[in-house]
Every structure is written in structure tokens, then in C-alpha cells.
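Asks: Test case, fold it:
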Amino acid sequence: MQLLTKAQRATLLANHRQQGLTGTVDHYPVVKLFTPDAGCTWLLTELDEDGDTAFGLCDLGLGFPELGYVSLAELESLRGAAGLPVERDRHFQADKPLSAYAAEAARARTIRA
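Replies: Model (predicted):
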């Protein structure tokens, strides 16, 4: 499975362009990625023009979720403990901006989406 659909990729790129034009924008996450066997989750809101560098809320399962950048190529190559690849949550629908997910994750020490 591809990590991003064409529509998600287009929205992530558009969010990045809007961010550059208007300054800080608190986008709703576009896609949720996760490892089914390693406890990692990423809620992504933007994709750089390079097509690889994404921005969002990253939780590596260590109790310290944080906002930051991640390489899609690295996520595609990542495998969990049982050898399973990163997957896209096909049912995820964001219901709040990224800052709200980040605040909740800081309190809970994990992403609960």
C-alpha cells in the first residue's frame, strides 16, 4: 500500500504552500500513518515541495510525541518488530487542528486519534 493517496499528497502540498504564503497555519491532519507492530504514529499536515519531507505530530512510542519533520522515504523503509511496514489508517478523519492533537498527546504522552 502506498503511504499517501494522490488526493492526500495534493492536500499536503497545498497546505505547505499556504503555510509559506500566510505564515503559521494550524492545519487539520490530512493522513494518519502508523506501525501495526511498533507503537509509532504520525499525523501529517504538510508536504514539502521535495515530495519527501512531511510535517506533523510524530509519536515514536517512547512517551514524548512532538511536532517535527519526517522523511516519507524513511517511513516507507521502516519495519516494526514483526517486520510489518508503516500503514495508512484508511478510516482516519481529523476532527480538530494539529495543535489540539499535539496538546492532547503531550498530556497523554501518546497520540490518541
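Asks: make it CA atoms for all contacts and neighbour counts henceforth
Replies: Will do.
Asks: following the longest helix along the chain, which helix or strand comes up?
Replies: Longest helix in the chain by number of residues, with DSSP state H as the criterion: helix 6-22. Per DSSP states H and E, the first helix or strand lying C-terminal to helix 6-22 is strand 31-34.
Asks: structure for this one too, so we can compare:
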Amino acid sequence: MKTLITEQQRTQLLANGQAHAEGRDIDPPPVVKLFTPDAQATWLLTELDPEDGDTAFGLCDLGLGMPELGSVRLSELSTIRGPLGLPVERDLYFISRRTLSEYAALARDNGSILD
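Replies: The predicted model follows:
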């Protein structure tokens, strides 16, 4: 199975997930951007559930014009293939410039995630 996130990203995602589990009011910037290179799906992830280490939370855009905040399992993302058979990839050049709520507001207005 291809690793979608680095250990450093996993550590940050888990820390954000722990803060959320403890009830802290946080609005972190996305830690990682995943996408399908041969389709229109994009995920901006901010946290991982500290209980299972697999359930991620963030802004999910399946390319249908309806991006939404929600959860997704990394193990499931690693099995997805686009129309040309290409797997989900990590955007190696992604630099978060906004908080998750800011990305979500822009995505709702535009119908897709904007960098």
C-alpha cells in the first residue's frame, strides 16, 4: 500500500485530532493535500482520529461541485483509482495559506477547492 502522508504529517494530523478530541476549539490550516491526478477529487486534511489513526477529517471535494467538511479513511483513499487507473497522490508542493474554515467557505462559494 502506498503511503499517502509522511511521518511528519501524520504526527501533526494526530496532534490536531487529539486537540479536537479534547474539546479544544481549533481551526488549523490543512496539513496535507491529496488528489486524483486523472479526476477532479481533492482532499485537504487537518486531523487524524487519535483512536484509530486512519480516519482523517478535512475538506473533501469529489469534483461534483459540492465540497464539504467530512471524514475519510486513509486506507480507503489508498485504494482509489481514477479513470486512467492512477492512484490518489499527495501534492508535494502544497503550502496551506488559510485555515480549514477559510478554505471551506471559498470552496462552497466556488463549487470546488481553490489553492
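Asks: hang on, the earlier thing: tell me the helices and strands packed up against the longest helix of the first structure.
Replies: Other helices and strands packing on helix 6-22 of the first structure, by 3 or more Cα pairs under 8 Å, 6 or more residues apart in numbering; DSSP states H and E, are strand 41-47.
Asks: how close does the very next helix or strand once past the strand it packs on sit to the second structure?
Replies: Under the assignment DSSP H and E, the closest C-terminal helix or strand after strand 41-47 of the first structure is strand 53-59. Compared with the second structure after fitting, strand 53-59 of the first structure deviates on average by 0.1 Å (mean Cα distance after the TM-score superposition for the first structure).
Asks: Quick one: neighbours of W43 of the second structure, just the number.
Replies: Number of residues near W43 of the second structure (other Cα atoms under 10 Å) recorded here: 28.
Asks: now do D89 of the first structure
Replies: Neighbours of D89 of the first structure (other Cα under 10 Å): 13.
Asks: I'd say it and V30 touch.
Replies: No. Counting by Cα atoms under 8 Å, D89 of the first structure does not reach V30; the two are 10.8 Å apart.
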